[in-house]
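**Q** I need the structure of the sequence given here:
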Amino acid sequence: MTAPLKHSADITVDVALGDRAYDIVIGRGVLDTLGTRVAALRPGARTAIVTDRTVAKHWLEQTERSLAEAGIPTSRVIVEEGEVSKTYAGLEKVSEALIAAKIERNDLVIALGGGVVGDLAGFAAAILRRGVDFVQVPTSLLAQVDSSVGGKTGINSPQGKNLLGAFHQPVLVIADTSVLDTLSPRQFRAGYAEVAKYGVLGDEAFFTWLEANHADIFSGGAAREHAIATSCRAKAAIVSRDERENGERALLNLGHTFGHALEAATGFSDRLFHGEGVSVGMVLAAELSAKLGLISEADATRVERHLASVGLPTHLQDIAGFAQEGLADADTLMALMAQDKKVKRGKLTFILLQAIGRAVVANDVEPALVRDFLQQKLSG
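**A** The predicted model follows:
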């Protein structure tokens, strides 16, 4: 697998879900086509844009202009940045604003932002008037390759990540790669963890390509569109086969059982971005796989080495504040993992590795073994 030598034309990835199929449009500058695409998709619809304060400064006016030029009336709902908005209070604010804007069943909600905005706006759309369609306009790398695709929406509970939500597919995803130029290096790195995840869980050739081409992805070269499109194709294929995570889709949670617990332990704060938690979680999953004899130590080290090479945290001790206050003890992390959505009849579900590029769902890992493993890693 090689990177294209120059920026390609816009790329369209189809999410094949029958009469609920939709396109992911990927490319530099595709945000300007939003208005014409919405007008063709929903003639006569009104829209409401949900975004956060930071994204609004960069991209709200351009988004509104694209809609206005297509003759589409719109209103705006602006929330605070970060996980603080993915709460009961945040959902109430957005829902009431959409009602006040008179968004009806035939109208559209537009989620302009990263994963938080997409999850929040999508959940509000799912429950507004028992279901209003929405469009994802992801503005972070993480959202473009992961959270904007597949229809998972929701908010956090104080007891755990994404415990309240609904499956509600978008009708269109517009992934403008030029908007990623405004991300901070840390935000971009966090999103890259989800890109690497697709290679680790199901495509060793892609992982090898990432090892060789990640610098071009970070610098905004042609490899960026290639990596995003490859990631979206991988997720779209899995979602089309298992929309509601009854089987194969669970593989997309590689690193997330550990990662979500770490996010909860750090208070869903900027101490640990979601992608950073996934990075640490993937390394823990690889190391646990090696401990169980599923993969070699060399493969586990290869995963850790690549994530570390781009500046992502790979160990519990890398998490901000760990050295000063301690993150949590093993029992606390086990309790947080027990609240994970993937728990079935009290049993934890882990996504483990049989090889780089071959992940498996494991429902039979002994909790005592996991606790001892975490205690060892916490002792560092």
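**Q** CA atoms for contacts and neighbours, from now on please.
**A** Will do.
**Q** for this structure, what's the longest strand?
**A** Assignment by DSSP state E gives strand 160-167 as the longest strand of the chain.
**Q** Report the distance from the next helix or strand after that one to the chain centre.
**A** Downstream of strand 160-167, the next assigned helix or strand under DSSP states H and E is strand 172-176. Centroid displacement of strand 172-176 relative to its chain, using CA atoms, centre = their mean, to the nearest Å, is 14 Å.
**Q** before we move on, what about stretch 249-265?
**A** For stretch 249-265, the distance to the chain centre is 11 Å (CA atoms, centre = their mean).
**Q** for that stretch, how far is the first residue from the last?
**A** Stretch 249-265 has an end-to-end distance of 26 Å (criterion: CA to CA, to the nearest Å).
**Q** Only the buried residues of the longest strand of the chain, if you could.
**A** Buried residues in strand 160-167, counted by 16 or more other CA atoms under 10 Å: Gly160, Lys161, Asn162, Leu164, Gly165, Ala166.
**Q** Now render the residues you listed as JSON lines, adding distance to Lys377.
**A** JSON lines is the format used below for the buried residues of strand 160-167 (distance: CA to CA, whole Å):
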{"residue": "Gly160", "distance to Lys377": "22"}
{"residue": "Lys161", "distance to Lys377": "22"}
{"residue": "Asn162", "distance to Lys377": "26"}
{"residue": "Leu164", "distance to Lys377": "30"}
{"residue": "Gly165", "distance to Lys377": "32"}
{"residue": "Ala166", "distance to Lys377": "34"}
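**Q** Leu333: which of those is nearest?
**A** Checking the buried residues of strand 160-167 against Leu333 by CA to CA gives Gly160 as the nearest, at 11.4 Å.
**Q** How about the contacts made by that closest one?
**A** His260, Ala261, Ala264, Leu336, Gln339, Asp340 (CA atoms under 8 Å, 6 or more residues apart in numbering).
**Q** now for stretch 70-79, what's the gap between its first and last residues?
**A** Across stretch 70-79, the terminal residues are separated by 26 Å (CA to CA).
**Q** Can you list the buried residues in it?
**A** By 16+ other CA under 10 Å, the buried positions in stretch 70-79 come out as Ala70, Gly71, Ile72, Thr74, Ser75, Arg76, Val77, Ile78, Val79.
**Q** follow-up on the earlier one: could you tell me which of the contacts of Gly160 are located in helices?
**A** The helices, defined by DSSP state H, take in His260, Ala261, Ala264, Leu336 from the contacts of Gly160.
**Q** this one as well, want them side by side:
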Amino acid sequence: MALAFKDDLDLLLALKQLKYFWNLPQSQLAILLEVMARQLEGPSQAAPFQEFLRVLTQTPNHAKNIKHLRDELPAEVKAEYLRNADYLETADAHAVYPTSIYRQCDGFTLATKDASTIEAVMSTTLTTTIKIARKVLEPSNHLLYNIYKPLGRCVAVVDDKVDAIYGKELDAYFAGHGIEFKKIVSSGNEADKDIRDVERILVSLKKAGQGRHEPLLVVGGGVIADIAGFAAALYSRNTPYVMLCTSIVSGIDAGPSPRVCCNGFDYKNLYGAYHPPVLTITDRGFWKSLHPGWLRHGVAEIIKMAVMKDLSLFELVEQWGPKCLETKFGTVGDSVNDQAFQDVCDLIVGKAMEGYVRSEYGNLWETHQCRPHAYGHTWCPGYELPSGMLHGQAVGTCMGFGAYLAMKSDFIPEIECQRILKVISDCELCLWHPIMEDGAAIWRSQVAMIEKRGGNLAAPIPRPLGESGYLNDLSEEMLLQRLQEYKSICLSYPRQGRGVEEHCTEVGLADPQSNKIAPPEDRFVVTPTDLMITTLTKTQDMAAVGEVVRMLDGVDGMVVKYSTQPSEALRNISVQTAKTNPNWAEMEKKGATSRLLEAEMISGQAEGQLLQLLVKFGRVKKVLDIGTFTGYSSLAMAEALPEDGRVVTLERQEEAAKMAAENWASSPHVGKIESRVGEAQALLQALASQGESFDLVFLDVDKPGYFALYQTLMETGLLRVGGLLAVDNT
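**A** Predicted coordinates for the structure are as follows:
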């Protein structure tokens, strides 16, 4: 049916909603009738409906559903309505009892006679609308009015920076139309894009009494689009939302995207859901207040669609990209009155949006990985956050590298590769960043991406320029080689391939790696940790260090006294280790050990409890314990692991490793522990060659060798991306 109205999409939108006639607010039905009259008969025929709507919205009943009018109907008409409602309960429950008017589902189920096997197919239909509009907050613009006036109120999540600039206009718009406006202001920084920020929004929605029949309004850029959209997906499992985009990133990419998400464990967009907005509004007018660096990094999302989907769009960006940046897409200076250039800006934004939506909405749940809009997003998710780069700047490096790989794969000729790199550079985006020197980290990023993409790399690259291709095989050796080749090419470009204002901190945003954990403002208790920090801060001599050690002794005793008591097997290790203390000197004399070992080297109860907490809270499954000694730390962590967990523990002293094995023998967790004996560096290299990586590494060996061991762990990828390194410093 939709194709019949392809030339009148406003009429199609009205007709889609009429299916839910009985559940529409009275004023919403009046709005739909006015739209239909205007589209079918012209403005003159719409005038009576406009007047009716004006009068209706002045009454308290305008927000009540049409079905509430049934009691006012003649008896025979009411009876017919009730019969129809009974029929719809089984024929199409969406029409009579919809959760919201924007989504419906269906299913088909088959079962054997004894119901021992059941097969089912389920489908979901979502409806969404995208509008590229101007002056959205002017009272005469009814895009937001048509949604929220019938509901009587609007709950909104608003970017804090947007609220500082446009907050009064937002307030005035809703107040002027008599719509209750509840505003939740949230940070739009990349540094504030984790699960805790999503949870804060969820709590605010609960306090506001958000319903699943009323779309949440989300106002802001890419970060707010991601975290507020994710909150909407989680809230009551599915709450519709409207996205008012105020940045270029949200306006053509994150805003209409069905992929809503937040960061986690230093990995970009680790958590997420598929939940598109029911309406996306992009208004270039908001872009005039953007920092040039924010605008610049958003252009990367236009370039990616041009390279992968639309050669004519690429040619527009080649010609007009620098001027679009200079004029903030026609929102400042003389460009505001240059109608020809205004049309160019609208065309660039519209084409980028169309290409993105055609790619994204046909593969809503990423059921396959032929995703052209993921160009520039294969390797950089692993280094964007650690580098502190703006998202678009990181994407620039990845797009450039992808173009080079396309050339080396004979997907595009050299001249097209040069055109792509030049456009990225001309738009002052980054082609190369020093963090890309860490080839091992980029390889780990590729491995993680293959996991995410269902076992395929499926790296989108042009084939040819303006069309999509995919690279699925790239060995570690070839990846590292191509990176070095690509670097040498980037050095010949302006700024040696670097971008302008590459990092979040350079454009006034917080570093995404900044530490957000802070004590409550009302905290007044002075803890032992406070005392140690204060003393160490003032440390000028060893006397002060001694004071800290005395504090630690007291804290350690308190922890042991009030912590959960260790298992019998762990207590036995402590006892056996203490008993053997006189024997270590003898073993050293005989050459059985290469150095003097002491019972005090045991991890012990307090440290063991901490290690168990790290394992449980981090949901760790694979542990590398460097320094077994008599086996306390290995067994402590093994006890905290799930049944399929594993500890690999390394020990240089054969006698100590033998004692550890004897100590573990009586524990039911012994099967989780694998002991290896030898020099740490050699054992680490062997593990790396076997492709091992660990969620948690505990380092407790000779302190002078820590730095070399740390370097090996990082360079070989033995500590996975987002993993935890715990170090014993005593």
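**Q** Any idea what the TM-score is?
**A** Scored by TM-score structural alignment, normalised by the length of the first structure, the superposition of the two chains gives a TM-score of 0.86; 357 aligned residues with a CA RMSD of 2.7 Å.
**Q** quick one: the longest strand of the first structure aligns where in the second structure?
**A** Aligned using TM-score structural alignment, strand 160-167 of the first structure spans residues 267-274 in the second structure.
**Q** Asp171 of the second structure corresponds to which position in the first structure?
**A** In the first structure, Asp171 of the second structure lines up with Glu64, judged by TM-score structural alignment.
**Q** any idea what that match is structurally, helix, strand or coil?
**A** Assigned by DSSP: H, G, I helix; E, B strand; the rest coil, the conformation of Glu64 of the first structure is helix.
**Q** Quickly name whichever of the contacts of Gly160 of the first structure is closest to Arg130 of the first structure.
**A** Arg130 of the first structure has its nearest neighbour among those in Asp340, at 26.3 Å by CA to CA.
**Q** so the closest one makes contact with Leu164?
**A** No: using CA atoms under 8 Å, Asp340 of the first structure is not in contact with Leu164, being 11.3 Å away.
**Q** re earlier: mind reading off the mean deviation between the longest strand of the first structure and the second structure?
**A** For strand 160-167 of the first structure, the mean deviation from the second structure after alignment is 1.0 Å (mean CA distance after the TM-score superposition for the first structure).
**Q** packing partners for the helix or strand harbouring Thr208 of the first structure?
**A** Counting by DSSP H and E, the element that carries Thr208 of the first structure is helix 204-219. Contact analysis of helix 204-219 of the first structure by 3 or more CA pairs under 8 Å, 6 or more residues apart in numbering; DSSP states H and E lists helix 185-202, helix 222-241 as its packing neighbours.
**Q** tell me, the first one lands on which residues of the second structure?
**A** Residues 292-309 of the second structure are where helix 185-202 of the first structure aligns, with TM-score structural alignment as the criterion.
**Q** just to revisit the earlier point, need the buried residues of stretch 70-79 of the first structure in CSV with secondary structure, can you?
**A** Formatted as CSV, the buried residues of stretch 70-79 of the first structure follow (three-state DSSP):
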residue, secondary structure
Ala70, coil
Gly71, coil
Ile72, coil
Thr74, strand
Ser75, strand
Arg76, strand
Val77, strand
Ile78, strand
Val79, strand
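**Q** ok, now which ones touch Ala85 of the second structure?
**A** Shown in contact with Ala85 of the second structure (CA under 8 Å, 6+ apart): Val96.
**Q** which residue numbers in the first structure go with the host helix or strand of it?
**A** According to DSSP H and E, Ala85 of the second structure maps onto helix 75-91. Using TM-score structural alignment, helix 75-91 of the second structure lines up with nothing in the first structure.
**Q** Check which residues of that helix are buried.
**A** Quick answer for helix 75-91 of the second structure (16+ other CA under 10 Å): Tyr81, Ala85.
**Q** so after that helix, what's the next helix or strand?
**A** Next element after helix 75-91 of the second structure (DSSP H and E): helix 93-96.
**Q** other SSEs contacting that next one?
**A** Under the contact criterion of 3+ CA pairs under 8 Å, 6+ apart, helix 93-96 of the second structure touches helix 75-91.
**Q** so where in the second structure does stretch 136-145 of the first structure end up aligned?
**A** Going by TM-score structural alignment: stretch 136-145 of the first structure matches residues 243-252.
**Q** I'd guessed the match of Asp171 of the second structure sits against Thr74; true?
**A** Yes: with contact defined as CA under 8 Å, Glu64 of the first structure reaches Thr74; the gap is 7.2 Å.
**Q** I'd like to know how far the residue nearest to Asp203 of the first structure when sequence neighbours are not counted sits from Leu312 of the first structure.
**A** Setting aside the residues directly before and after it, Asp203 of the first structure is nearest to Gly357 in space (CA to CA, 6 or more residues apart in numbering), at 4.4 Å. Counting by CA to CA, the gap between Gly357 of the first structure and Leu312 of the first structure amounts to 20 Å.
**Q** who's more crowded, the two?
**A** Using other CA atoms under 10 Å as the criterion, Gly357 of the first structure and Leu312 rank with Leu312 on top: 23 against 18.
**Q** before we move on, what SS does the corresponding residue of the second structure for that one have?
**A** Structural alignment (TM-score structural alignment) places Leu312 of the first structure against Leu429 in the second structure. What three-state DSSP gives for Leu429 of the second structure is coil.
**Q** how about the residue nearest to Asp203 of the first structure, what's its match in the second structure?
**A** In the second structure, Gly357 of the first structure lines up with Gly466, judged by TM-score structural alignment.
**Q** and the gap between that match and Ser187 of the second structure?
**A** In this structure, Gly466 of the second structure and Ser187 of the second structure are 36 Å apart, going by CA to CA.
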